[in-house]
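S.K.: the amino acid sequence is not available; the structure is as follows:
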């Protein structure tokens, strides 16, 4: 009987010790980080209707911690851009009662973007409301342009499925509804049914509209394994 009582006391003390060690975690500040680690987002005014002079690009922010009933600002350090004539404004919030938010970058269609793309860098910082988390996910970049630019997702894997990058192929992707948004989203398998259907639509568009590589090469553009 004494042994049973002894073990019961030990278990009770252990439970109290565990509860004391867990209590502080409920009082810690929430932590925030960019949803996609060290990612580069591409935006081109080329993809927008004529006359659009500014556009709000959203970059996802994740949060770990308690939700509250008010909107909270995430502190973002602007790391600057490569061309000081570019214009942009930033704001970042976690909306009320939400566990995620966005960095909203409002970019303007300045003249320099027609000559060369520009890159803007950002870093999430600690603030009165948030600590930072996931150190590898604290920085992000946005590439802006007014003309066609090879996107970051068009890598070796893309070449095995779409072929080598060209402005003509990018024009087709911009023309087919939803194609750019799907490919730019990432996180998919190149062998998924969704991507296979999309590649079929791209090739069908080229055939139906007789889209050729150039005046010198009148063959119809093809999206396939290492095609030109």
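M.R.: Received, thanks. Nothing here was measured: the structure is a model prediction, and the numbers come from that model.

S.K.: only C-alpha atoms from now on, for both contacts and neighbour counts.
M.R.: Noted.

S.K.: next up, the contacts around residue 148.
M.R.: With contact taken as CA atoms under 8 Å, 6 or more residues apart in numbering, residue 148 is in contact with 44, 46, 167, 170-171.

S.K.: try this one next to it:
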């Protein structure tokens, strides 16, 4: 009898409730920078260099952004701005293309890679790095209330650094200079020289190819039409440059009367030497 009464009470409660409306917590969706740990060691920064592509006048770096919230069936806008402080040393128009007023998260999407176009036209980038500091700001579609991912930093240059493999061939390559390194990159490519085992014959071939380029860049240019040599002083001084980037990628060539040959001249106004 007790079980029957309990059953009737439960059934009565269920049928009397009807449809219950549950209030949903409404809040604005957030947007934040979402860097991949495998691509950058810092959660808020990207480092870029034109050093290994010096012939390029521009390149594009992408800043990954992601929403925290629901995807919707219409496009939404967010805003990215540059912090004009002492930490942002890059100059818009000279070092990078100014940002757009707004960027769009497409309908049914939760991510976007924001393109930042960098320029390689300032020769000072061969000696120093510049930085741009970004900040996401709220819009009608997104807020930036998360305690992370609001700020991002981009550091870039065209400065070369001495590679680890250089020490293993220093008896042939001699003293390091960024000019010598750049000349190696444009004539050979980014090929590390590891003088071990089966690599040795091929690397000796590479060294000889580089040596012939340094001795006679005039012949090299004939088979490399992307580059050009112009006269500075008749029969005494010339300049080798990339037709694609004639402003920043320039190498002086000077006649040495004692050696009866031409030498490239490095950033220290010294001869580029090679055994």
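M.R.: Happy to help now that I have it. Just so we're clear, the structure is a prediction, and the values are computed from it rather than from any experiment.

S.K.: on that earlier part again, may I ask which two of the contacts of residue 148 of the first structure are separated the most?
M.R.: Distances among the contacts of residue 148 of the first structure were taken as CA to CA; the most separated pair is 44 and 167, at 12.8 Å.

S.K.: and those two? which has more neighbours close in?
M.R.: Higher neighbour count among residue 44 of the first structure and residue 167: residue 44, with 19 against 13, using other CA atoms under 10 Å.

S.K.: wait, isn't the more buried one in contact with residue 144?
M.R.: Yes: assessed by CA atoms under 8 Å, residue 44 of the first structure is found in contact with residue 144 at 5.6 Å.

S.K.: now the strands for the first structure?
M.R.: Applying DSSP state E to the first structure gives strands spanning 31-34, 40-44, 54-64, 72-73, 76-81, 88-94, 100-108, 118-124, 131-132, 139-145.

S.K.: and the counterpart of residue 53 of the first structure in the second structure, how many neighbours?
M.R.: Alignment note: residue 53 of the first structure maps to residue 57 in the second structure; criterion TM-score structural alignment. Other residues within reach of residue 57 of the second structure, judged by other CA under 10 Å, total 18.

S.K.: same thing with residue 70 of the second structure?
M.R.: 11.

S.K.: same check, this time on residue 89 of the second structure
M.R.: Neighbours of residue 89 of the second structure (other CA under 10 Å): 15.

S.K.: identify the residue of the first structure aligned to it.
M.R.: Residue 89 of the second structure maps onto residue 82 in the first structure, by TM-score structural alignment.

S.K.: where's that match relative to residue 184 of the first structure, distance?
M.R.: Residue 82 of the first structure sits 23 Å away from residue 184 of the first structure, going by CA to CA, to the nearest Å.

S.K.: could you do residue 198 of the first structure as well?
M.R.: Taken as CA to CA, the span from residue 198 of the first structure to residue 184 of the first structure is 13 Å.

S.K.: name the residues that touch stretch 141-154 of the second structure?
M.R.: Under the criterion CA under 8 Å, 6+ apart, residues 28-34, 44-48, 76-78, 131-138 lie in contact with stretch 141-154 of the second structure.

S.K.: list the contacts of the residue nearest the centre of the second structure.
M.R.: Centroid check for the second structure by CA atoms, centre = their mean gives residue 48 as the closest residue, at 3.1 Å. Applying CA under 8 Å, 6+ apart to residue 48 of the second structure gives the contacts 61, 154-157.

S.K.: could you do residue 64 of the second structure as well?
M.R.: For residue 64 of the second structure, the contact set (CA under 8 Å, 6+ apart) comprises 33-35, 111-114.

S.K.: looking at those, which is nearest residue 205 of the second structure?
M.R.: Checking the contacts of residue 64 of the second structure against residue 205 of the second structure by CA to CA gives residue 35 as the nearest, at 41.6 Å.

S.K.: and that closest one, how close does it get to residue 81 of the second structure?
M.R.: Distance, residue 35 of the second structure to residue 81 of the second structure, using CA to CA: 18 Å.

S.K.: next one: residue 75 of the second structure
M.R.: For residue 75 of the second structure, the distance to residue 81 of the second structure - CA to CA - is 20 Å.

S.K.: of these two, who's got more company?
M.R.: residue 81 (16 against 13).

S.K.: now do the helices in the second structure.
M.R.: Counting by DSSP state H, the second structure has these helices, from start to end: 2-17, 170-173, 178-187, 199-215, 217-222.

S.K.: and the shortest one, what does it pack against?
M.R.: The helices and strands touching helix 170-173 of the second structure, judged by 3 or more CA pairs under 8 Å, 6 or more residues apart in numbering; DSSP states H and E, number zero.

S.K.: list the buried residues in that helix.
M.R.: Across helix 170-173 of the second structure, burial judged by 16 or more other CA atoms under 10 Å covers residue 173.

S.K.: which residue in the second structure aligns with residue 110 of the first structure?
M.R.: In the second structure, residue 110 of the first structure lands on residue 121 (TM-score structural alignment).

S.K.: what about that match, neighbour count?
M.R.: Taking other CA under 10 Å as the criterion, the count of residues near residue 121 of the second structure is 20.

S.K.: now swap in residue 11 of the first structure and tell me
M.R.: Residues near residue 11 of the first structure, counting by other CA under 10 Å: 11.

S.K.: so how far is residue 18 of the first structure from it?
M.R.: Using CA to CA, residue 11 of the first structure is found at 11 Å from residue 18 of the first structure.
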